[in-house]
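1. Quick one: sequence plus predicted model below, questions after.
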Amino acid sequence: MTQKEMDYERIKQSIEYISENYIKQPELNEIAEHVHLSPYHFQRLFIRWAGVSPKKFLQYLTIENSKQKLEESSNLAEVAYDVGLSGTSRLHDLFINIEGMTPYQYKQKGAGITIYYDFFISPFGKFLLAVTNNNKVCSIQFADDEIFAEEELKNQWFNSTIIRSREKTALIADKIFNLKSTDPIQVLAKGTPFQIKVWESLLKIPFGQLTSYQSVAELINKPKALQAVGSAIGNNPVAYLIPCHRVIRKAGNISQYHWGETRKKAIIGWEASYLEVV
């Protein structure tokens, strides 16, 4: 296990511990003891990872903070329009362009496409990155289990030729969690027209902001299709780049994430922390 993986594992354990013991508001010493570090070293680890103290970080994960974020983005269409005009939507987000497969490609289920993949380390643990032979990202999965992640990739693209290659994937992997990168990234999304419409709408949620499933449904002019919208978000094949982690329940609860609730909390807090320190 690399140092980055060990750091995230301790961050994950601390977030889980705080969530489970939220009512009694555990002190720094108690949380540090739970992850087997001294308070000094735990504080240093957390600031190195998030840029802010554990106490500050936790404020971003409260229901009260989530509700405030939801209120700010209650009309996601207006937020997206305003952010687009000001240009701040790309201040921290990478420029992502989703390209849906043609009906023929979708019917062929990836036949004739060569896909290269490998595993890399992010601030949120190991992830699998897969790209096509023309450098379009077609899958990102957080991978606690490499074998399971490989099987998921094969199930998504079972008619494609799949090859493990560091050389073909490393340059793109370096850009994904680099908040200073301005290079555009192309995404090839394998989904229905409805799913792609939902995924495209997620790109309109500004960095560090949150919105509700209802707001996403309204943005795509399907206000009554909450279940279908939730299903499309849950089937997002490109973690982080298509920011499904920014969608939470209307009540402010941070839950429902394909790669784990704790990881979703970590990403939300990490983005909010970055805005705090820049």
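-> Structure received. Quick caveat, the model's predicted, so the values are computed rather than measured.
2. only C-alpha atoms for contact and neighbour calcs from this point on.
-> Noted.
3. got a list of what Asn253 touches?
-> Ile63, Ser66 (CA atoms under 8 Å, 6 or more residues apart in numbering).
4. let's bring in a second model and compare:
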Amino acid sequence: MSVSPPPFSSKSIAVSVFDPDASDTRVIHTGVVETPIGKAFVGVLDSRICFLGFTEGFTLATLKAELCRNWPGFKLVRGFEETPDFEDGAELIVRGTPLQVAVWRELTKVPPGETVTYQKIAESVGSPSAVRAVGTAVGANPVSWLIPCHRVIRKSGALGGYRWGLVCKERLLESEGVDLSTLPSD
């Protein structure tokens, strides 16, 4: 499946928190899809994306192990009931601490082509002194690209790090129209 950069705004990303009392499903369907910057391993639970990790530099076994750590007790089944479609946005389902979920939801408000600092995210979620905790939450994002943690930069304006590698972060930002030459180097 070839997917071009998402034409939707981040507002069409819906982030739900998993409620074990509201779902009997304990099966996650998995597969590899194409994104604007390469292949990604995706997990889908109850028709909602619960994991997206880029495959470049990572084995599928490593990505599956990470998915299993995020969703203990769930069975992974190869193949999708319905192939994820990113053209009209995406429905996501996550598990995390209240701060993590607040950070992930806040990230979906950052429009494509724009960047935001860790400090700004901390302020937006009501925890202005929790910049490090916010950074940890950004790094723990289980749904890369769709929860756009690649749009978070340092207060200095430098790119900083990225769970999937700096080259991946640069490609994502460039695909959204960010002029990297205007940002200071680390």
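-> Received it, and whenever you're ready, just let me know what you need. Predicted, not measured: the structure shown is a model, and the values here were computed from it.
5. Ile115 of the first structure and Asn97 of the first structure: what is the separation?
-> Going from Ile115 of the first structure to Asn97 of the first structure by CA to CA, to the nearest Å gives 19 Å.
6. These two: who's more crowded?
-> Between Ile115 of the first structure and Asn97, counted using other CA atoms under 10 Å, Ile115 has the larger neighbour count: 27 against 17.
7. Can you measure across stretch 85-103 of the first structure, start residue to end residue?
-> One end of stretch 85-103 of the first structure to the other measures 33 Å (CA to CA).
8. One more: stretch 43-55 of the second structure?
-> The stretch stretch 43-55 of the second structure measures 13 Å between its terminal residues, going by CA to CA.
9. That stretch: how far from the chain's middle?
-> Put simply, stretch 43-55 of the second structure sits 10 Å off its chain's centre (CA atoms, centre = their mean, to the nearest Å).
10. ditto for stretch 98-114 of the second structure
-> Between the centre of stretch 98-114 of the second structure and the centre of its chain there are 9 Å (CA atoms, centre = their mean).
11. Nearest residue to the middle of the second structure?
-> Ser144 (2.4 Å; CA atoms, centre = their mean).
12. Alignment lookup: that residue to the first structure.
-> Ser144 of the second structure maps onto Ala239 in the first structure when the alignment is built from TM-score structural alignment.
13. residue contacts, that match?
-> Neighbour list for Ala239 of the first structure: Ser139, Ile140, Gln141, Phe142 [criterion: CA under 8 Å, 6+ apart].
14. Out of those residues, which end up buried?
-> Among the contacts of Ala239 of the first structure, those classed as buried by neighbour count (16 or more other CA atoms under 10 Å) are Ser139, Ile140, Gln141, Phe142.
15. Filter those residues down to the ones in strands?
-> Ser139, Ile140, Gln141, Phe142 (DSSP state E).
16. rewinding a little: can you redo the buried ones among the contacts of Ala239 of the first structure as JSON lines, where the extra columns are distance to Asn29 of the first structure?
-> Formatted as JSON lines, those follow (distance: CA to CA, whole Å):
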{"residue": "Ser139", "distance to Asn29 of the first structure": "40"}
{"residue": "Ile140", "distance to Asn29 of the first structure": "36"}
{"residue": "Gln141", "distance to Asn29 of the first structure": "34"}
{"residue": "Phe142", "distance to Asn29 of the first structure": "30"}
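17. Quick check: the two most widely separated of those?
-> Of all pairs drawn from those, the widest gap by CA to CA lies between Ser139 and Phe142 and measures 10.1 Å.
18. Tell me the residues that contact both of those two, please.
-> Shared contacts of Ser139 of the first structure and Phe142, counting by CA under 8 Å, 6+ apart, come down to Leu128, Ala239.
19. Among the ones in strands among the buried ones among the contacts of Ala239 of the first structure, find me the one that's closest to Phe194 of the first structure.
-> Looking at those and their distance to Phe194 of the first structure, the nearest is Ser139, at 18.4 Å (CA to CA).
20. What's that closest one aligned with over in the second structure?
-> Residue pairing (TM-score structural alignment): Ser139 of the first structure is matched to Phe51 of the second structure.
21. all helices for the second structure, in order.
-> Along the second structure, the stretches classed as helices by DSSP state H are 60-70, 98-107, 118-124, 131-139, 166-175.
22. Nearest to Val152 of the second structure among the ones you listed would be which one?
-> That would be, of these and by CA to CA, helix 118-124, which comes in at 6.3 Å.
23. Give me the mean deviation of that closest one from the first structure.
-> Average distance, helix 118-124 of the second structure versus aligned residues of the first structure after superposition (mean CA distance after the TM-score superposition for the first structure): 0.5 Å.
24. Report the distance from that helix to the chain centre.
-> Helix 118-124 of the second structure has its average C-alpha position 17 Å from the chain's average C-alpha position, going by CA atoms, centre = their mean.
25. Which positions within that helix qualify as buried?
-> Taking 16+ other CA under 10 Å as the neighbour-count basis, helix 118-124 of the second structure is seen to contain the buried residues Tyr118, Gln119, Lys120, Ile121, Ala122.
26. counterpart of it in the first structure, which residues?
-> Following TM-score structural alignment, the partner segment of helix 118-124 of the second structure in the first structure covers residues 213-219.
27. contacting residues around that stretch?
-> Taking contacts as CA under 8 Å, 6+ apart, the residues outside stretch 213-219 of the first structure that touch it are 74-77, 198, 201-202, 223-226, 229-230, 247-250.
28. Pro142 of the second structure: what's it in contact with?
-> The contact partners of Pro142 of the second structure, by CA under 8 Å, 6+ apart, come to Cys50, Phe51, Leu52, Gly53, Asn70, Val94.
29. preserved in the first structure, out of these?
-> For both residues aligned by TM-score structural alignment, their matches' CA atoms under 8 Å, a contact is called conserved when the aligned residues also meet in the first structure; among these this holds for Cys50, Phe51, Leu52, Gly53, Val94.
30. Farthest pair within these?
-> When those are compared pair by pair using CA to CA, the two farthest from each other are Gly53 and Val94, 13.9 Å apart.
31. The buried residues of helix 118-124 of the second structure into TSV, with extra columns for distance to Val77 of the second structure?
-> Rendered in TSV, the data for those read as follows (distance: CA to CA, whole Å):
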residue	distance to Val77 of the second structure
Tyr118	36
Gln119	39
Lys120	39
Ile121	35
Ala122	37
